[in-house]
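> Would you be able to build a 3D model of this:
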Amino acid sequence: MGNAVIPGRHTAATEGDVTLFVIGMRINDFRAVRSWWPVFSAMPKMLKELSRDPDSGLLHHQLLFGPPRVIYVAQYWESSEKLLAYASAPDRLHRPAWAAFNRRLKAGKGKVGFWHETYLVPAGRHESVYINMPEFGLGRAGGGVVPIGRRGERAADRLRAG
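Presented below is the predicted three-dimensional model:
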């Protein structure tokens, strides 16, 4: 569906396990471009690498902006195993980017912040609702959306239906 608005109320068609990886940075000092620009510019390259490889396990990613000076990416993965395999693969972009970031982190003295969180959500323990939205988040990553009534009208119903 892409960016076309889907009228009405829908929920993600996803029925299996979900691995959600959220990774972000906070620019603590805008003037310290040498500290934060490499962090900012490394992520699109890694996402492009992952998107070109259908076996990577990355299902979808979404760039988001949070509190002041925070930029982050929500990534939906087939499994935590594929996420961890990418993170540790010596022949992929992540390892050298991580090593370079750690070197800059020490030299930058707090001018850029970094964080990530990983959520392993078993089947039936995730719920979503999209109203007058294009496919988004889990609905885009997990095989599209279905009318909300198929999985229950209330969030509690959809969580039990999984």
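> C-alpha only now, for contacts and for neighbours.
Will do.
> out of all of them, which helix in the protein is the longest?
As assigned by DSSP state H, the longest helix anywhere in the chain is helix 33-52.
> Measure how far it is from the centre of its chain, please.
Here helix 33-52 is found 14 Å from its chain centre; the criterion is CA atoms, centre = their mean, to the nearest Å.
> just checking, what packs against that helix?
strand 18-27, strand 58-65, helix 94-108 (3 or more CA pairs under 8 Å, 6 or more residues apart in numbering; DSSP states H and E).
> What are the buried residues along it?
Buried residues in helix 33-52, counting neighbours by 16 or more other CA atoms under 10 Å, are found at Ser35, Trp36, Val39, Phe40, Ala42, Met43, Leu47, Leu50, Ser51.
> here's the other one to compare against:
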Amino acid sequence: MGVQPVEGRMTAAHEGEVVVFHIGMRINSFVSVRSWLPVVRAMGPMLAELHRDRDQGLLGVRQLLAGPREVHFVQYWESKEKLLAYATAPDRSHRPAWSAFNRRLREGKGKVGFWHETYVVPAGAHEAIYMNMPPTGLAKATDVIPVARRGDRAAARLSHP
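Model prediction:
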């Protein structure tokens, strides 16, 4: 049994700026386990650390599989400042994991690939609609509300402050 859908037309309750951070890796050589397995293992502790301390700014995350070689996470953050602060904090999990990954990347000579994209979305420049869906995406990261509270059309939701 999974999460139950919320009936009707809903939207994400989030107001204000949101940062959408995509991060992923690709296994280019399955036999080079020493190159990619530490990368796979590093994400779990970082996400656990962020979930334990909500003041770090992570609103929510969704994991996607993009075929047998790729894993992709979509993260929602309160601000770019909080995302960048976490990424560079010497006392958090990301910085040592990033350093170790960079060493492996150089040594592995293309056995594992990595990518990320960051989008800073200003208030009033994002909209969402979910019909008969369990909370997902930004709505799962924040909350879900009826569409009518933000406008029945995408144009109205995009202009909502």
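> so which of the helices and strands packed on helix 33-52 of structure 1 gets nearest Ala141 of structure 1?
Nearest to Ala141 of structure 1 among the helices and strands packed on helix 33-52 of structure 1 is strand 58-65; the distance by CA to CA comes to 4.9 Å.
> what's the mean gap between that closest one and the aligned bit of structure 2?
Strand 58-65 of structure 1: mean distance to aligned residues in structure 2 after superposition is 1.0 Å, counting by mean CA distance after the TM-score superposition for structure 1.
> coming back round to it: how about the helices and strands packed on helix 33-52 of structure 1, which one is nearest Tyr72 of structure 1?
Per CA to CA, nearest to Tyr72 of structure 1 of the helices and strands packed on helix 33-52 of structure 1: strand 18-27, 3.8 Å.
> ok, average deviation of the closest one from structure 2?
Mean deviation for strand 18-27 of structure 1: 0.7 Å (mean CA distance after the TM-score superposition for structure 1).
> residues contacting Val129 of structure 1?
The contact partners of Val129 of structure 1, by CA atoms under 8 Å, 6 or more residues apart in numbering, come to Arg9, His10, Thr11, Ala12, Ile148.
> in what helix or strand does Gly2 of structure 1 lie?
Gly2 of structure 1 is part of no helix or strand when elements are defined by DSSP states H and E.
> isn't it right next to Glu135, touching?
Yes - Gly2 of structure 1 is within contact range of Glu135, at 6.5 Å (criterion: CA atoms under 8 Å).
> who's more crowded, the two?
Glu135 (23 against 9; other CA atoms under 10 Å).
> Specify the local secondary structure of the more buried one.
coil (DSSP: H, G, I helix; E, B strand; the rest coil).
> What's the match for it in structure 2?
Mapped onto structure 2 by TM-score structural alignment, Glu135 of structure 1 lines up with Pro135.
> Hmm, Pro5 and its match touching each other?
Yes - Pro135 of structure 2 lies in contact with Pro5 (CA under 8 Å); the separation is 7.2 Å.
> Hmm, Val61 of structure 2 is touching Thr142, no?
No - here Val61 of structure 2 lies out of contact with Thr142, judged by CA under 8 Å, at a distance of 10.6 Å.
> Give me the more crowded residue out of the two.
Higher neighbour count among Val61 of structure 2 and Thr142: Val61, with 21 against 16, using other CA under 10 Å.
> And stretch 108-119 of structure 1, how far out from the chain middle?
15 Å.
> Now tabulate the buried residues of helix 33-52 of structure 1 in CSV and tack on distance to Trp115 of structure 1.
Below are the buried residues of helix 33-52 of structure 1 laid out as CSV (distance: CA to CA, whole Å):
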residue, distance to Trp115 of structure 1
Ser35, 15
Trp36, 13
Val39, 11
Phe40, 13
Ala42, 15
Met43, 13
Leu47, 17
Leu50, 20
Ser51, 22
